[in-house]
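Trainee: got a sequence here, can you model it:
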Amino acid sequence: MKKQWRGKRIFSPVMLVFIVVIGVLSGCVGKDDKISEQQSATEIGKSIEQAVSLKEMKKQDLNKLQKLYNIDADSVDDFILYTSTSNVKADELAVIKLKDESQSESVKENMEQRIETQKMKFKDYRPDEYYLLEHHVLKTKGKYVFLAVSKEADSMERAFDSLF
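Mentor: Below you'll find the model as predicted:
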């Protein structure tokens, strides 16, 4: 009978520790999600700029965002947009935080149309730029839509993904 008592005493503290560890880890997951939802597109842009140089690109305004991607200004919470300083280059970087996550797919479709238009423009004219367009990164994460057309699109994507 003493063996049974001893086994139960050891079992209880081990189970208690296990339950506490699971609870703590579960709590951490929820906090990270809330923090990423609170980030502005400007903050995300700063993180991307730390990973890659955007000196060859020009920061654009809301009018340019609407013109390039046909996006309703009322649906945008925050954004960053960089485009090439020259019309013979295809470089673009956009991070758009939408007010409503349900709009992310339609915004992504508009951005895909922009990419297709750019591909037609550069296909026979600038093969190196066409290659960048072919290998662009376009994705959504919740309320965020991310587009990168650049030689450093992979690094931009990694910087974006690291924030979520």
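Trainee: can we go C-alpha only for contacts and neighbour counts from here?
Mentor: OK.
Trainee: ok, Lys143 - contacts?
Mentor: Glu37, Ile96, Lys97, Leu98, Lys99, Asp100, Glu101, Ser102, Ser104 (Cα atoms under 8 Å, 6 or more residues apart in numbering).
Trainee: recalculate using a threshold of 7 Å.
Mentor: Lys97, Leu98, Lys99, Asp100, Glu101, Ser104 (Cα atoms under 7 Å, 6 or more residues apart in numbering).
Trainee: thinking the first one is in contact with Ala41, fair?
Mentor: By that I understand Lys97. Yes: using Cα atoms under 7 Å, Lys97 is in contact with Ala41, at 5.9 Å.
Trainee: hmm, who's touching the longest strand anywhere in the chain?
Mentor: Looking across the chain with DSSP state E, the single longest strand is strand 76-84. By Cα under 7 Å, 6+ apart, the surrounding residues in contact with strand 76-84 are 40-42, 45, 56-60, 65, 90-99.
Trainee: rerun that using 8 Å as the cut-off
Mentor: 40-42, 45, 54, 56-61, 65, 90-99.
Trainee: ok, of these, which come out buried?
Mentor: 40-42, 45, 54, 57-59, 65, 90-98 (16 or more other Cα atoms under 10 Å).
Trainee: and the strands in this structure?
Mentor: Counting by DSSP E, the strands of the chain are 57-59, 76-84, 92-98, 137-141, 144-149.
Trainee: one more, for comparison:
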Amino acid sequence: MKMKLKKRIASIVAIICACTAFTGCTKVNENLTAKDIQKSIVDTGLVKNMEETGTKGLKRYYGLNASDFDSVVLYTPESSMEVDEMLIVKVKDKSQIEGLEDTIDNRVNSQLQSFGSYGPEQCALLNNYELKSEGKYIFFAVSDNAEELKAAFKEAIK
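Mentor: Next comes the predicted model:
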């Protein structure tokens, strides 16, 4: 009887430890703005071949109004022959995330159609984009170093 109790307690402790380990890593600081996150990412030196576009670019390239979100930062390519982009959005409500992810997918598909017949390098970048949502934040990047940009985003929101 004592042995069964010890095994149950050990199992419960193991489950609690596992849950703590998995949830402890996903804590997000939701007091940040997209600009705060932008500064952290830009300070890494990873943002290359892009320029900050602002809210007009959000409307032009994504058909979205910045006022629908808490805060937004958009970087687009310096040249019309490139596809490098970075989008950081803090949504007002988590219910906006799915629609925003769909809009980003539409943007990628549109870019793939535009570059499909003559831009194999651009298409390769577009096919390897990074999209991450954490808490009230969405991060999207198309770049040679998109994975590193995503890692910088994840570090910035801790």
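Trainee: superposed, what's their TM-score?
Mentor: Here the TM-score for the pair of chains, by TM-score structural alignment, normalised by the length of the second structure, is 0.78; 139 aligned residues with a Cα RMSD of 2.5 Å.
Trainee: quick one: the longest strand of the first structure to the second structure mean distance?
Mentor: Compared with the second structure after fitting, strand 76-84 of the first structure deviates on average by 0.9 Å (mean Cα distance after the TM-score superposition for the first structure).
Trainee: in the second structure, what stretch matches that strand?
Mentor: Counting by TM-score structural alignment, strand 76-84 of the first structure pairs with residues 69-77 of the second structure.
Trainee: now that stretch: how far from the chain's centre is it?
Mentor: Centre-to-centre, stretch 69-77 of the second structure and its host chain are 11 Å apart (Cα atoms, centre = their mean, to the nearest Å).
Trainee: how near is Arg6 of the first structure to Asp78 of the first structure?
Mentor: 61 Å (Cα to Cα, to the nearest Å).
Trainee: neighbour count winner among these two?
Mentor: Asp78 (17 against 10; other Cα atoms under 10 Å).
Trainee: ok, the more buried one to Val88 of the first structure distance?
Mentor: 28 Å.
Trainee: can you give me the helices for the first structure?
Mentor: Listed in chain order, the helices found in the first structure under DSSP state H are 2-38, 41-51, 62-69, 104-122, 127-134, 153-161.
Trainee: just put these in a markdown table and tack on distance to Phe146 of the first structure.
Mentor: Listed next are the helices of the first structure as a markdown table, based on distance: least, Cα to Cα, whole Å:
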| stretch | distance to Phe146 of the first structure |
| --- | --- |
| helix 2-38 | 14 |
| helix 41-51 | 10 |
| helix 62-69 | 12 |
| helix 104-122 | 9 |
| helix 127-134 | 14 |
| helix 153-161 | 8 |
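Trainee: what's the closest of those helices to Thr140 of the first structure?
Mentor: Of all these, helix 104-122 sits nearest to Thr140 of the first structure, with 6.7 Å by Cα to Cα.
Trainee: residue range for that closest one in the second structure?
Mentor: The aligned range for helix 104-122 of the first structure is 97-115, by TM-score structural alignment.
Trainee: how big is the offset of the matching stretch relative to the first structure?
Mentor: With mean Cα distance after the TM-score superposition for the first structure, stretch 97-115 of the second structure averages 0.6 Å from its match.
Trainee: map Thr33 of the second structure onto the first structure.
Mentor: Checking TM-score structural alignment: Thr33 of the second structure goes with Ser40.
Trainee: meant to ask about Met50 of the second structure
Mentor: Matched by TM-score structural alignment, Met50 of the second structure corresponds to Met57 in the first structure.
Trainee: residues near the residue lying closest to its match once chain neighbours are set aside, how many?
Mentor: Closest residue to Met57 of the first structure apart from its sequence neighbours, by Cα to Cα, 6 or more residues apart in numbering: Ser84 at 4.6 Å. Residues lying near Ser84 of the first structure (other Cα under 10 Å) number 20.
Trainee: what about Asn49 of the second structure, distance to Ser71 of the second structure?
Mentor: On the measure of Cα to Cα, Asn49 of the second structure and Ser71 of the second structure end up 23 Å apart.
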